[in-house]
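**Student:** Okay, predicted coordinates and the sequence, questions at the end:
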Amino acid sequence: MRLTDDFREETTTDDSGGATRRTILQGVTVAAALGVSGSWVRVVSASANGDGGPWAGWETLPDAIHYPDPRVRAIAYGILAPNVQNLQPWLMHLIGDDSLLVFADLSRRLPVSDPPDRQLTVSFGTFTELMCAGASVDGYRLDVKPFPDGAAPMAFDARPVVAIRFVKDATVRREPLVDHILARSTNRLPFDPATKISAEQIEKLRSEAVRPGLVRGTADPDLVRRIRDVARKAYLLEMGNAGVRRELMNMTRIGKTELNSYRWGPALLGPAVEAAITDGSMSRASLDDVTSSQYQAGIQNYLRAIDTGQAYVWVATADNERVSMFEAGREWARLHLSVTSLGLKLQPHSQALHDYPEIAALKSQLHSLLGISAPGRVQMLGRLGAAAVAPHSPREAVALRLLA
């Protein structure tokens, strides 16, 4: 069991082009419909997300023939960014010939575990950084303005999250990290205990940050042990919290049929999953039942991965303002690509960084361990090491994230 684009052009303005725009809007509108059954949620309807399959975005990028607009080519890079729970919360509106606005899909928030949309904001930073890397391939630099109409203080609203303008610039050089985008993936497998991470490798990762002061890391055995202990406790607390657990379960795609209809959210895949679906032993109810063997197996698998952590990296900002969250996301995207360039793997450990009340004590303990005091904020933490290749998360078609 493993937890894990096509583009229809929108460049004409005649009646046919209008029909294409309506199709794009329909694709966004008919996102996953969820029906309540007891205290958990089951998927009750689905809509086709276009041709090419859940991993088409990974398989066809970059392809200038299919992506004639440089903005859409850059978006195709951006949608491959790491993002919270694979929500892919980005919606883009192309403006004129050189600009676009990025909005939040408000149906893809995490109101229980991430009520202030902090993790969602980080995800807009990762998306933007990969867009910048992708645009460099075509010789463009991006003028990026986060929250052009102001930032929502409590949670996202209908205002744009980012305004971006494409500027053709002869001095722009291809971003070296762009070559590692297709190889990057979040790795939840146990890491190889024989592979040791050095202080020099961590410094190498810091050196490739735009703001090296935001990126830190450690392979010190004592500190690693204490961070690992907090990560373990935070995961167990999260899975023991019915509200947080069910929020995750509601968006998890169980089996290939759900995945093919909903190409966002975490996914449970593989022959064992399909067999359990067929015989009726796997469902959202069984995965939510803390006494079930499936629930217990999932817990133990995740803990085995946590227990192999021998080095950690994190991104911390001087405050927890909305722009700082966004910039942390940009650094996290670069960090993950840098990790990939070294032949290493990275898994975020976000549980101790959530913002629901019950996690506050462990969040405070983690900040203390990492030497971050208020108003500073650890925005991202990840386990670093070597492991087998993990599968990519699915991605929606670019067209379904474009607004007319």
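**Tutor:** Great, that's in hand.
**Student:** For the rest of this, base every contact and every neighbour count on C-alpha atoms.
**Tutor:** Fine.
**Student:** Kindly provide the distance from A19 to L248.
**Tutor:** Distance, A19 to L248, using CA to CA, to the nearest Å: 35 Å.
**Student:** again with I372
**Tutor:** For I372 relative to L248 (CA to CA), the value is 28 Å.
**Student:** M154 is in contact with D114, isn't it?
**Tutor:** No - counting by CA atoms under 8 Å, M154 stays clear of D114, with 10.9 Å between them.
**Student:** which one of these two has more residues nearby?
**Tutor:** A side-by-side neighbour count of M154 and D114, using other CA atoms under 10 Å, places D114 first with 18 against 11.
**Student:** Centre-most residue in this protein?
**Tutor:** In the chain, the residue lying closest to the centroid (CA atoms, centre = their mean) is N83, at 1.1 Å.
**Student:** mind checking the SS state of D63?
**Tutor:** Taken by DSSP: H, G, I helix; E, B strand; the rest coil, the conformation at D63 corresponds to coil.
**Student:** Who has more neighbours out of A19 and L248?
**Tutor:** L248 (17 against 13).
**Student:** Figure out the helix or strand that the more buried one lives in.
**Tutor:** Using DSSP states H and E, L248 maps to helix 242-251.
**Student:** contacting residues around V28?
**Tutor:** Residues in contact with V28 (CA atoms under 8 Å, 6 or more residues apart in numbering) are L400, R401.
**Student:** ok, now how distant is it from M92?
**Tutor:** According to CA to CA, V28 stands 11 Å off from M92.
**Student:** what sits in contact with each of these two?
**Tutor:** R401.
**Student:** Structure two is appended below for comparative analysis:
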Amino acid sequence: MSAGVPDSAIAAWSPDDNIDNTSDPRVRALSWAILAPNPHNRQPWLIELQGEHDVVVRIDSQRLLIHTDPFSRQILIGTGAMLGLMDIAAKQFGFNTETIWFEEGRFDRNSIDSKPVARVRFTRSNEKPNNDLFSYITRRRTVRSNYDINSPPSKILESALLSLDTNTINNRIIVKQPHIHLFDSVKRIAKEAWKIELTTPETYLENAQLLRVGSMEIAKHRDGISITSPLLVAFERFGLFDRDRFPPLESNIIKTQLKAFNETIDATPSFFVMTSFDNTRITQLMAGKTYVRAHLMATKYGFVMHPISQALQEFPEMSQLYSDIKQILISETFSSESTVQMLCRIGKPANGQAFPKPSPRRGLEAYYV
């Protein structure tokens, strides 16, 4: 059992090699859209091509995170990110997109169903493509390693990120100086939230069952969380890592993960925060569109990002930290419905940290219905 990510699992990251340039523009755009960041790499999208111009997107109910994301807020953000990349790619290929949200009715606040999330209509554009973010789609990575604590975002990147603000969505960067108390509070809450997610049986097991350990599993599933550590692959091979059993809290597997995450948080020069005025389903989707553009901008300027969403999760054991993070990050001018949609580390990888391979993707054909 090899530990590396096999090329077959990341073939989708070379969309030009997989899609004929003369093919349906919707298919071309979708081949780039599926590279969007999404929670736990669930890739929860069902896609239907209707007529000659439309793409209808639904949520795959078999790919939800029922414990860590019980109301599917993060799932909608990941779907918004996919739709955001579809818009960017369509423009690059000479097409405008018009989106109709929830044409058969919106999901309720607490669940989702099989109704369409979006109908995206492609129309030919007479404008010359002028979106430099497109070229960074295949370069974007979620980098979970240690960052250089002396390399917070540049002023030009910070300005670019703040330019993404809308009437509903607000972005900000938090650095240690001059925000030392806020910065330290975010670090503390992030660490405590990871401990809760890791030591709550339901969320631990949900995460564990989405691990793909070693190249054979990664190639088979092409989703979830890829594990390539030779040590963990060896543990799996010899039956020392049971993904169907919640380990004792004092076990090495719990202690090791807590220690590693805490070290990662300590090696963070700054945080990217996205808040919203309300928390409607459309706002969640728009948060995803905004986030993927922010991540592409960071990539453009030589920075990387890493969502740390544990404190934003809405399962019961997280309720106090969920309240705490909202209290410190949301402006008093916002409403009672205001929500922290994204919390991310942002910086540059520390010296010696390898740049990761992209996350696996199942390939465009897997999403069609």
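**Tutor:** Done, it's in. The structure displayed is predicted, hence computed values, not measured ones.
**Student:** picking that back up, and the residue nearest to the centre of the first structure, what's its match in the second structure?
**Tutor:** Using TM-score structural alignment as the criterion, N83 of the first structure maps onto N38 of the second structure.
**Student:** Was I right to think that match contacts G78?
**Tutor:** Yes - look at N38 of the second structure against G78 with CA under 8 Å: they come within range, at 4.1 Å.
**Student:** what range in the first structure does the longest strand along the second structure sit on?
**Tutor:** Assignment by DSSP state E gives strand 339-347 as the longest strand of the second structure. Under the alignment (TM-score structural alignment), strand 339-347 of the second structure falls on residues 377-385 in the first structure.
**Student:** mean per-residue distance, that stretch to the second structure?
**Tutor:** Following superposition, stretch 377-385 of the first structure is found to deviate from the second structure by 0.8 Å on average (mean CA distance after the TM-score superposition for the first structure).
**Student:** Show me how far that stretch is from its chain's centre.
**Tutor:** Here stretch 377-385 of the first structure shows a centroid-to-chain-centroid distance of 13 Å under the convention CA atoms, centre = their mean, to the nearest Å.
**Student:** So what touches it?
**Tutor:** With CA under 8 Å, 6+ apart, stretch 377-385 of the first structure has contacts from 119, 122, 191-192, 195-197, 306, 309-320, 325, 328, 332, 344-350, 353, 367, 372.
**Student:** just stretch 33-42 of the first structure next, same as before
**Tutor:** V43, V44, S45, A46, R246, M249, N250, R284, A285, D288.
**Student:** so how far is the first residue of it from its last?
**Tutor:** 9 Å.
**Student:** got it, and stretch 238-253 of the second structure?
**Tutor:** 15 Å.
**Student:** Name the residues of it that are buried.
**Tutor:** Buried residues in stretch 238-253 of the second structure, counting neighbours by 16 or more other CA atoms under 10 Å, are found at F241, R243, F246, P247.
**Student:** now swap in stretch 331-338 of the first structure and tell me
**Tutor:** Of all the residues in stretch 331-338 of the first structure, those buried under the rule 16+ other CA under 10 Å are E331, W332, A333, R334, L335, H336, L337, S338.
**Student:** Now flag whichever of the buried residues of stretch 238-253 of the second structure is closest to I34 of the second structure.
**Tutor:** Distances from I34 of the second structure to these, taken as CA to CA, are shortest for R243 (27.6 Å).
**Student:** R253 of the first structure maps to what in the second structure?
**Tutor:** Per TM-score structural alignment, R253 of the first structure is aligned with R212.
**Student:** Tell me the spacing between that match and R222 of the second structure.
**Tutor:** Counting by CA to CA - R212 of the second structure and R222 of the second structure are separated by 8 Å.
**Student:** more neighbours, the two?
**Tutor:** Neighbour count, other CA under 10 Å: between R212 of the second structure and R222, R222 has more, with 25 against 21.
**Student:** Looking for the alignment partner of the more buried one in the first structure.
**Tutor:** That one, R222 of the second structure, aligns with R263 by TM-score structural alignment.
**Student:** The aligned partner of I197 of the first structure in the second structure is in what secondary structure piece?
**Tutor:** Structural correspondence for I197 of the first structure with respect to the second structure (TM-score structural alignment): P153. Using DSSP H and E, P153 of the second structure sits in no helix or strand.
**Student:** Pull the number of nearby residues for the residue nearest to P153 of the second structure when sequence neighbours are not counted.
**Tutor:** Nearest in space to P153 of the second structure, with sequence neighbours left out and distances taken as CA to CA, 6 or more residues apart in numbering, is G347 at 6.2 Å. The tally of other residues near G347 of the second structure (other CA under 10 Å) stands at 28.
**Student:** Give me the contact list for stretch 186-197 of the second structure.
**Tutor:** 68, 203-204, 258, 261-262, 265-266, 308, 310-311, 317-318, 321, 324-325.
**Student:** For these, I'd like a selection string for ChimeraX - just the buried members, please.
**Tutor:** Here is the ChimeraX command that selects the buried residues among the contacts of stretch 186-197 of the second structure (16+ other CA under 10 Å):
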select :68,203,204,258,261,262,265,266,308,310,311,318,321,324,325
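**Student:** List just the nearest of the contacts of stretch 186-197 of the second structure to S338 of the second structure.
**Tutor:** Nearest to S338 of the second structure among the contacts of stretch 186-197 of the second structure: I325, at 11.8 Å, using CA to CA.
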